[in-house]
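# Just the structure for this:
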Amino acid sequence: MSSIAVIGLGIMGLPMARNLVTAGHQVVGYNRSQDKIDALVEAGGTGAGSVAEAVADVDIVITMVPDSPDVEDVVSGDDGVFAHAKQGTLWIDASSIRPDVTRRLADAARDAGVRPLDAPVSGGEQGAIDGVLSIMVGGDADDFADAQDVLNVVGRTVVHVGPSGSGQTVKAANQLIVAVNIEVLGEAIAFLEAYGVDTDAALKVLGGGLAGSKVLDQKGQKMLDREFAPGFRLALHHKDMGIVTSAAREANVAIPLGALVAQLVAATVNQGDGGLDHSGLFKQVLQLSGRDAGTSAETTA
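Below is the predicted model of the structure:
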């Protein structure tokens, strides 16, 4: 069993750390808020007072923080991972950040004697709790092989997709697909409600056909219930849509539908709903349709 430091014990990081504890690994966690550290300790892990303390004597470091600057802050500088991790430590960045930043930090990690893997995840909070995340991994194939036992604890689909930065590129594509699916699912539900259809029955039959998807399975009921407690916050999906639109522009790839959905996500966040689950994009659909976002719409047909 490995000794593992988990830096970032938020919606995703904490359940991942708990699953690693349950699997028998020695897990030390660090988070800026003490209550998250206390929750890990209660689950059988240990807490650290700083990044430096957390990573000083472990085999593997997992970072799970919101954005590119946060990852840079955690790994760089006098108190960062690179300055205090042992030579040969595996660094697995499970955050979703810019591919170009990932490649630059991977080079810096190797210079510091740390073995980098970018391993962003998909599956949301419930996937993290259940240990069934989809994990797309970039980096050296031998390092991936060394990390697989740990990654298999927190993920069900764990795939090496190429060199450093590749995991983040695949995650950007994932976020593009998910955002477009959430938007069109919201439009379909608004359409069904406007015609007074039994929406529970409608989603059941749609889910069994070609329109079925994990987005429909996981987000459809949240939209019907107008229940948008965050499993993955809209503010973070807004960040991710910025990553994919920027990367697509750099590669001269047209993503017209993605660009439109990115603007709808941005508008929803700018209206104060960034803390909602990304299924809360449905609120924007309802607003554009002149419908009440608080309750299911009455038949107007």
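# alpha carbons only for contacts and neighbour counts from here, please
Noted.
# mind listing the strands for this structure?
Secondary structure of the chain by DSSP state E: the strands cover 3-7, 26-30, 46-47, 60-63, 90-93, 115-118, 121-122, 133-139, 155-162.
# out of the ones you listed, nearest to residue 186?
strand 121-122 (20.2 Å; CA to CA).
# contact partners of that closest one?
Applying CA atoms under 8 Å, 6 or more residues apart in numbering, the contact partners of strand 121-122 are 94, 95, 96, 133, 134, 135, 136, 171, 174.
# Same check on stretch 55-69?
So stretch 55-69 is contacted by 2-10, 12-13, 71, 81, 84-86, 88-98, 101, 236, 239 (CA under 8 Å, 6+ apart).
# Got a PyMOL select line for the buried ones in those residues?
Only the buried entries of the contacts of stretch 55-69 go into this PyMOL selection, using 16 or more other CA atoms under 10 Å:
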select buried, resi 3+4+5+6+7+8+9+10+12+13+71+81+84+85+86+89+90+91+92+93+94+95+96+97+98+236+239
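# another one to check against the first:
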Amino acid sequence: MSTIAFIGLGIMGSPMAVHLQNAGHDVVGYNLSPEKTQPLVDAGGRAADSVADAVRDAEIVAVMVPDSPDVQEVLLGEEGVFASAKEGTLVIDFSSIRPDVTVELAKAAKDKGFRLLDAPVSGGEAGAKNAALSIMVGGDAADFEAAKPVFDAVGKTIVHVGGSGAGQTVKAANQLIVAANIQALAEGVVFLEAYGVDLGAALDVLGGGLAGSKVLDQKRDNMANKTFQPGFRIDLHHKDMGIVTSAAREAGVVVPLGGLVAQLMASARANGDGSLDHSALLRGVQRLSGQKTD
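Down below sits the predicted model:
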């Protein structure tokens, strides 16, 4: 068992840190909003007052924060991980950030005597709570093996997909596919409702055929009930679609559907839906159809 510093205890990070504590690790958590450390403390973990305090005695540092600048600040800041942790510490970045930033951070980590894995996750709040996340890991193969006990405590499908940045690249593809699926499901729901079809029955039969997907399984109730308590916020998916479109342009590949969904995600934010679950793309379809949103 390891001493683990967990930086970022939000919707995803909090249950992940609790799972690690329950698995027998000694977890020290830090979050900008201190009250969010309480579930970890209740599970037997400890709360730190700063990143430096959290990582000082850690063997492994886990990071789960919203965006590239946040990860850069956590790792490179004046009292960040690289300035405060012990040399040789393994750093696992569970955040979803730009692949090019990850490559730069991995180089900086190596130069300073640290080991960095990019390990973004998929599965949303439900996956985090159930320790059933899919984890796509980039970095050194030996570091991946060293991190397996951490991954096994929080995830179900865990794959080493290549060198530094590969995990973030796979996560970008994941976010493209998920966004397109959510948008298609939203359009299907509005279409079905316009014809007065029994929505539950329709989604049951669609879910049993080729149109079935984990997106349909997990998001159908949100759309049917028009309740969008965030499991993964539109604000964050908007950020991820920016990563997709930027990385595609850099690679010289065309993602026309990705570009469209990125604009629809931006429209949702502009209409005040950024704090809602990404299934609230349904509200955008309703607006485009001249319908009132609930």
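# all helices for the stretch 1-150 of the second structure, in order.
Secondary structure of the stretch 1-150 of the second structure, counting by DSSP state H, counting those that start in this stretch: helices at 13-22, 38-42, 51-55, 68-76, 81-84, 99-111, 124-129, 141-154.
# for the stretch 201-301 of the first structure, that is, sorry about that
Going by DSSP H, counting those that start in this stretch, the stretch 201-301 of the first structure shows helices at 214-225, 234-250, 256-268, 282-288.
# show me what contacts residue 132 of the first structure?
Per CA under 8 Å, 6+ apart, neighbours of residue 132 of the first structure: 123, 154, 155, 156, 157.
# Where is the longest helix in the first structure?
helix 166-194 (DSSP state H).
# buried residues in it?
166-176, 178-190, 192-194.
# between the helices of the stretch 201-301 of the first structure, which one is nearest to residue 45 of the first structure?
helix 234-250 (27.2 Å).
# mean distance, that closest one to its aligned residues in the second structure?
Between helix 234-250 of the first structure and the corresponding residues of the second structure, superposition yields a mean separation of 0.3 Å, by mean CA distance after the TM-score superposition for the first structure.
# Give me the helices and strands touching that helix, please.
helix 166-194, helix 256-268 (3 or more CA pairs under 8 Å, 6 or more residues apart in numbering; DSSP states H and E).
# do you know which of these lies nearest residue 31 of the first structure?
helix 166-194 (22.9 Å).
# what's the angle between that closest one and helix 256-268?
Calculated by axes from the mean of the first three to the mean of the last three CA atoms, to 10 degrees, helix 166-194 of the first structure forms an angle of 70 degrees with helix 256-268.
# Show me how far helix 166-194 of the first structure is from its chain's centre.
With CA atoms, centre = their mean, to the nearest Å as the basis, helix 166-194 of the first structure stands 14 Å off its chain's centre.
# Between strand 155-162 and it, find me the angle.
Going by the same axes, to 10 degrees, helix 166-194 of the first structure makes 130 degrees with strand 155-162.
# what stretch of the second structure lies opposite helix 166-194 of the first structure in the alignment?
Alignment of helix 166-194 of the first structure against the second structure: residues 166-194, by TM-score structural alignment.
# After superposing, tell me the mean distance of the matching stretch to the first structure.
Mean deviation for stretch 166-194 of the second structure: 0.3 Å (mean CA distance after the TM-score superposition for the first structure).
# which of the residues in stretch 197-207 of the second structure are buried?
Result for stretch 197-207 of the second structure [16+ other CA under 10 Å]: buried residues 199, 203, 207.
# Quick check, the last one in contact with residue 216.
Yes. Under the criterion of CA atoms under 8 Å, residue 207 of the second structure makes contact with residue 216 at 6.8 Å.
# what's the average distance of stretch 142-151 of the second structure to the first structure?
So stretch 142-151 of the second structure averages 0.5 Å relative to the first structure (mean CA distance after the TM-score superposition for the first structure).
# I'd like the distance from that stretch to the chain centre, please.
19 Å.
# Same question for stretch 271-281 of the second structure.
Distance, centroid of stretch 271-281 of the second structure to centroid of chain: 16 Å (CA atoms, centre = their mean).
# Now do that stretch: distance from first to last residue.
Here the two ends of stretch 271-281 of the second structure are set 11 Å apart, with distance taken as CA to CA, to the nearest Å.
# Would you mark the buried spots in that stretch?
So stretch 271-281 of the second structure, judged by 16+ other CA under 10 Å, has buried residues 273, 274, 275, 276, 277, 278, 279, 280, 281.
# Let me know the closest of those to residue 294 of the second structure.
residue 280 (10.7 Å).
# which residue packs closest to that closest one, ignoring adjacent ones?
Excluding the flanking residues, the one nearest residue 280 of the second structure by CA to CA, 6 or more residues apart in numbering is residue 228, at 6.0 Å.
# Am I right that that neighbour is in contact with residue 273?
No. Residue 228 of the second structure is beyond contact range of residue 273, at 9.5 Å (criterion: CA under 8 Å).
# what is in contact with those two at once?
In contact with both residue 228 of the second structure and residue 273: residue 280, using CA under 8 Å, 6+ apart.
# mapped onto the second structure, which of the contacts of residue 132 of the first structure hold?
Compared against the second structure with both residues aligned by TM-score structural alignment, their matches' CA atoms under 8 Å, those retain 123, 154, 155, 156, 157.
# State the distance from the counterpart of the second one in the second structure to residue 71 of the second structure.
So the one you mean is residue 154 of the first structure. Using TM-score structural alignment as the criterion, residue 154 of the first structure maps onto residue 154 of the second structure. To residue 71 of the second structure, residue 154 of the second structure is 20 Å away according to CA to CA.
# With residue 20 of the second structure instead?
Taking CA to CA, one finds residue 20 of the second structure at 21 Å from residue 71 of the second structure.
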